[in-house]
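A.B. asks: Predicted model and sequence below, questions to follow.
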Amino acid sequence: MPALNRRSFLMTTAATMGAVALWSPALAADPIVIGVPTAQSGPVGVADQQDWLNGVTMAVEEINANGGVNGRPLEIKVVDIDLLTPEGTVAAFQSLVEGGVHALAHSFAIIPQPAMDVAASNGVPYLHGNTSQASVDLVKANPEKYRNIFQIDVAETWYGAGFIKFLSQQKAAGWVPKNNRVDIVQEQIGYTQVISQATQAAIAASGGEWELGKVIDIQFPVQDWAPVVQQLKESDAGVIMIDHWVAAELASFAQAYVLDPTPGALVYLQYGPSQPEFLDLAGDAAEGFVWGSVIGVYADEQGMAFRDAYKAKYPGTMGMVYTGSGYDTVHILAKAWETADPSDFDAVGQAIKGITYRGVSGTYTFANEDHTPLSYPNTTDDPEAGQAHLIFQVQDGEHIIISPATHKQADLRPAPWM
């Protein structure tokens, strides 16, 4: 998709909203069906999965309003998924594969291999946002089996390395931390453990610039954050990383923390504030917290146009991650289908490998053994060659990009407790 200015994006989207049911005769052709597993209930992941479905829906409506793909309309097939059990994951994916979908587009599977194995059973193209080194390792270990499976963002390891890089860059830009210690509060699932280990490795590799402070274990669900807040205050580190991804629980942490904060500390909440519930539940307590995502909606002209269109269609607090990546994923598939028969899964997979696509969340490329894009500034020095690892801060009740410098909307602002 070419870069859009805000006016053309909004005009296109406005036309789309009224045009989906008014397909031209050319769109009477057989639809191209995208299977979208979407968790509709459960203790975790529902907001992210709905954000993804919303982004997918916007892209499908937009493409259909412009004639579909080679005259064929796109169609979404949604099934519920139990993210917390392998059986539930297999059931959802099996239903879609047996239903004859032309591609699978999923925000993330907490248990990735069962989903990947079902997709691999008949080679259907499967694009996902697992943000998972385990998913990458499976593809690298068996490239033939998983040849048509692609992760639309980089692995979670870069949350750790990228966060320490961000701290050093902020120091170079003039921020003076109270001390060089980094406390980590870590949840126990594999995802957060990988991030914690990568963060600790980056601290160890910093040559003494940063020092590992206290490591505090938590277990979901966290019933009471007060003991954690007290341990952090006693440790008195200059940087605090809350390595947990559930927005509602991070909102509870924010509310507890502001009542008895560690003075002067920069507090980073890993990823979870991207989910709408964080701002909705934390309210004024959210102000000043920093968070990041290895993929997210940019604040450039193209990204802001998408944000405006999204908010017009889905009023309320907007998720900053899976909305844009779901939207971009459908455009990647559509671009592949322009040149490859949607029923020829291997041809579509090869087309995806040949794509360079600049979306609302950065540039996607898959021509590597990982089947994942590049991360800026973690794996490429070119801001247009990959997806920016975006660091946000809540400022005046809004998520504002503060890093990297090439993408920022504002500078880091001292939090109320700083």
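C.D. replies: Done, it's in.

A.B. asks: contacts, neighbours, all on C-alpha from now
C.D. replies: Noted.

A.B. asks: Would you tell me which helix is longest in the protein?
C.D. replies: Determined from DSSP state H, the single longest helix within the chain is helix 46-65.

A.B. asks: which outside residues touch that helix?
C.D. replies: 12-13, 15-17, 19-20, 23, 27, 36, 38-40, 69, 73-76, 106-108, 275-277, 310, 319, 322-331 (CA atoms under 8 Å, 6 or more residues apart in numbering).

A.B. asks: Let's see that with 6 Å instead.
C.D. replies: 16, 19-20, 38-40, 73, 107, 322-323, 326-327 (CA atoms under 6 Å, 6 or more residues apart in numbering).

A.B. asks: Which among those residues count as buried?
C.D. replies: If you count burial by 16 or more other CA atoms under 10 Å, the buried members of the contacts of helix 46-65 come out as 16, 19-20, 38-39, 73, 107, 322-323, 326-327.

A.B. asks: Quick check: the farthest pair among those residues?
C.D. replies: Ala19 and Ala39 (27.8 Å; CA to CA).

A.B. asks: what about Asp370, which SS state?
C.D. replies: coil (DSSP: H, G, I helix; E, B strand; the rest coil).

A.B. asks: Could you find the closest non-adjacent residue to it?
C.D. replies: Spatial nearest neighbour of Asp370, chain neighbours left out: Val136 (5.5 Å); criterion: CA to CA, 6 or more residues apart in numbering.

A.B. asks: From Pro261, how far off is the one you found?
C.D. replies: 38 Å (CA to CA, to the nearest Å).

A.B. asks: now what about stretch 235-255, what contacts it?
C.D. replies: Counting by CA under 6 Å, 6+ apart, residues outside stretch 235-255 touching it are 177-187, 192, 225, 265-273, 275, 277-278, 281-282, 285.

A.B. asks: Give me the subset of the residues you listed lying in strands.
C.D. replies: 181-186, 266-270 (DSSP state E).

A.B. asks: quick one, strands of the stretch 301-418 of the chain?
C.D. replies: Taking DSSP state E, counting those that start in this stretch as the test, the strands found in the stretch 301-418 of the chain are 356-359, 362-365, 375-376, 387-388, 390-395, 398-403.

A.B. asks: circling back to that earlier point, identify each buried residue in the longest helix of the chain, please.
C.D. replies: In helix 46-65, counting by 16+ other CA under 10 Å, buried: 46-65.

A.B. asks: Compute the inter-axis angle for the next helix or strand after that helix and helix 46-65.
C.D. replies: Of the helices and strands lying after helix 46-65 in sequence (DSSP states H and E), the nearest is strand 74-79. Relative orientation of strand 74-79 and helix 46-65, computed by axes from the mean of the first three to the mean of the last three CA atoms, to 10 degrees: 160 degrees.

A.B. asks: neighbouring contacts of strand 74-79?
C.D. replies: Contacts of strand 74-79 (CA under 6 Å, 6+ apart): 31-37.

A.B. asks: Pick out the most distant pair among the residues you listed.
C.D. replies: Counting by CA to CA, the most remote pair of the contacts of strand 74-79 is Pro31 and Pro37, 18.4 Å apart.

A.B. asks: Not including adjacent chain positions, what is the nearest residue to Gln133?
C.D. replies: Using CA to CA, 6+ apart, the closest residue to Gln133 is Ala155 (4.8 Å).

A.B. asks: okay, pairing it with this:
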Amino acid sequence: MRKFISFSALLVMLFALPAFAADTIKIGEIATVTGDFAAYGVAEVESVKMAVEEINAKGGVLGKPLEVVMYDCRTRNEDMVNAARRLVQQDKVVAAIGPSGSGLCIAAAPVFNSGKVAHIGTLPTNPQVTIDEKGKVRPYNFRICFLDPYQGAILATFAAQDLKAKTAGILYDVSSDYSHGLREFFIKSFEAQGGKVVADEGHRGEDVDFRAQLTKIKESNPDVVVLPTMGKCTPLSVKQARELGITAPIIGGDGYGDYFWEIAGAEAMKNTFWVSHVAKEDPALKDFFDKYKKQTGTECQEFMNAVMAYDSVYWLADAITRAGSTDPQKVRDALEQTKDLQLMHTKLTMDEFHNPKNKDGYMLEAKDGSAVFYKRIRPEV
């Protein structure tokens, strides 16, 4: 873990320039700094810190500095809910950002909506993050990333058209909203393109041995293996699949992280492909990655999380500016009305369901120790 964090419990961090004292604009951040998604959370915390420092150095927002109140939710729903309550009821934040997990964001949605404070998810792709079980928009929930129906279609289109796969074997996490959703939408799109799922095996997120499920997948001899999962179970699945002699291409969603290489090994990572919200080679991101390395002393590994968190801060700052107020309701309204906002990685426009319109998806190929740009895909959904 990097030097600025050593959390074993739910803690608060405040990021504001020393020159600013009492009169600040408080924004909340919830991150998975510890737990299975810690790598994602650390990248988000560093990136939010970068964005806030940049904005404050230019005079802040509405003439006031931003101050971040950050809680570590430890990748646990109960801690996510508690953090949301503290941000809304105790800290009185204008709005909150993060984390990336769909299940975490869904768990806290009632808190933000009852408290009437806007919440921006960085990478929660399940539709129910912004839409409730009855299909109604959650008024105070937003996201900056595309959704599981979209990335499920990206995976299916890549499998059917680029890999020429006719059959697929799936290994998913039965305890994860994200995994359930991505699996469901992959199957729907793959079958619509003439594909057939010949193995559909489940595990729980805390499991570390998937050999029984992978053996069944191997026996079905699929053209492609699909891992709609995130966290350490994903690279462990890759490693064990190769150890069992599965040589088929392995594809997965946006749960990819550079830590996969350490767990799975370079040989196992060959012939694997992953959905991404950004391409690390995008020239528009170069300055950001250079700044990140200068600030942290390390390369930006979980780059999807980092970019989304960074741009979420600038989106929120823009909304506060357009609202001309720190009133949470007015800020919520401004977030909802976002149109053609040029951020670092995209031009952002909200649709009626609080999701970004017309974002490109990318397929990355695991190659030479990292995931590199392979293809841009915008499927029909």
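C.D. replies: Yep, that arrived. Quick caveat: nothing in here was measured; it's all calculated off a predicted structure.

A.B. asks: before we move on, back to that, which one in structure 2 is aligned with the residue nearest to Asp370 of structure 1?
C.D. replies: Aligned by TM-score structural alignment, Val136 of structure 1 pairs with Thr130 of structure 2.

A.B. asks: same thing with Ala256 of structure 1?
C.D. replies: Checking TM-score structural alignment: Ala256 of structure 1 goes with Gln240.

A.B. asks: So that match versus Gly265 of structure 2, what's the distance?
C.D. replies: 11 Å.

A.B. asks: So for these two, which residue has more residues nearby?
C.D. replies: Neighbour totals were compared for Gln240 of structure 2 and Gly265, and Gln240 leads with 19 against 16 (other CA atoms under 10 Å).

A.B. asks: Could you look up the SS state of the more buried one?
C.D. replies: Gln240 of structure 2 - assigned by three-state DSSP - is helix.

A.B. asks: Please name the nearest non-neighbouring residue to it.
C.D. replies: Counting by CA to CA, 6+ apart, the residue nearest Gln240 of structure 2 is Arg211, at 6.5 Å.

A.B. asks: when you align them, which residue in structure 2 goes with Tyr225 of structure 1?
C.D. replies: Wrong residue type there; residue 225 of structure 1 is Trp, not Tyr. Using TM-score structural alignment, the equivalent of Trp225 of structure 1 in structure 2 is Phe210.

A.B. asks: neighbours around its match, how many?
C.D. replies: 20.

A.B. asks: Now for the aligned residue in structure 2 for Asp396 of structure 1, how many residues are close by?
C.D. replies: By TM-score structural alignment, Asp396 of structure 1 lines up with Asp368 in structure 2. Residues lying near Asp368 of structure 2 (other CA under 10 Å) number 12.

A.B. asks: corresponding residue for Phe112 of structure 2 in structure 1?
C.D. replies: Match for Phe112 of structure 2 (TM-score structural alignment): Ala119.

A.B. asks: how much space between that match and Trp52 of structure 1?
C.D. replies: In terms of CA to CA, Ala119 of structure 1 sits 19 Å off from Trp52 of structure 1.

A.B. asks: Kindly report the same for Tyr364 of structure 1.
C.D. replies: 17 Å.

A.B. asks: same deal with Val118 of structure 1?
C.D. replies: Distance from Val118 of structure 1 to Trp52 of structure 1, counting by CA to CA: 21 Å.

A.B. asks: for Pro404 of structure 1, same thing?
C.D. replies: Distance from Pro404 of structure 1 to Trp52 of structure 1, by CA to CA: 24 Å.

A.B. asks: what about the helices in the stretch 1-150 of structure 2?
C.D. replies: Here the stretch 1-150 of structure 2 has its helices, by DSSP state H, counting those that start in this stretch, at 38-57, 77-85, 102-115, 148-157.

A.B. asks: Using TSV, please lay out these together with distance to Lys196 of structure 2.
C.D. replies: Converted to TSV, those look like this (distance: least, CA to CA, whole Å):
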stretch	distance to Lys196 of structure 2
helix 38-57	33
helix 77-85	34
helix 102-115	27
helix 148-157	11
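
A.B. asks: what's near enough to touch the residue sitting nearest the centre point of structure 1?
C.D. replies: Among the residues of structure 1, the one closest to the centroid is Val321, at 4.2 Å (CA atoms, centre = their mean). Residues in contact with Val321 of structure 1 (CA under 6 Å, 6+ apart) are Gly296.

A.B. asks: Go through the buried ones among the contacts of helix 46-65 of structure 1 and say which is closest to Val348 of structure 1.
C.D. replies: Ranked by distance to Val348 of structure 1 (CA to CA), these are led by Pro73 at 17.0 Å.

A.B. asks: What is the aligned counterpart of the closest one in structure 2?
C.D. replies: Match for Pro73 of structure 1 (TM-score structural alignment): Pro65.

A.B. asks: Next up, the contacts around its match.
C.D. replies: Taking CA under 6 Å, 6+ apart, one finds 24, 56 in contact with Pro65 of structure 2.

A.B. asks: Not counting its neighbours along the chain, what's nearest His102 of structure 1?
C.D. replies: Val33 is the one closest to His102 of structure 1 (CA to CA, 6+ apart), at 5.4 Å.

A.B. asks: what do we get in structure 2 for that neighbour?
C.D. replies: So, by TM-score structural alignment, Val33 of structure 1 is matched to Lys26.

A.B. asks: cool, Trp52 of structure 1 as well?
C.D. replies: Counting by TM-score structural alignment, the partner of Trp52 of structure 1 is Glu44.

A.B. asks: Ile320 of structure 2 contacts Arg332, doesn't it?
C.D. replies: No - the pair Ile320 of structure 2 / Arg332 is not scored as a contact, 8.9 Å apart, by CA atoms under 6 Å.

A.B. asks: hang on, the earlier thing: let me know how buried the match of Val136 of structure 1 is, in neighbour terms.
C.D. replies: With neighbours defined by other CA under 10 Å, the count for Thr130 of structure 2 comes to 26.

A.B. asks: What subset of the contacts of stretch 235-255 of structure 1 is buried?
C.D. replies: Among the contacts of stretch 235-255 of structure 1, those classed as buried by 16+ other CA under 10 Å are 177, 180-187, 192, 225, 265-273, 275, 277-278, 281-282, 285.

A.B. asks: ok, and the closest non-adjacent residue to whatever residue of structure 2 lines up with Asn148 of structure 1?
C.D. replies: Alignment note (TM-score structural alignment): Asn148 of structure 1 maps to Tyr140 of structure 2. If the residues on either side of it in the chain are set aside, Tyr140 of structure 2 comes closest to Ala118, at 4.4 Å by CA to CA, 6+ apart.
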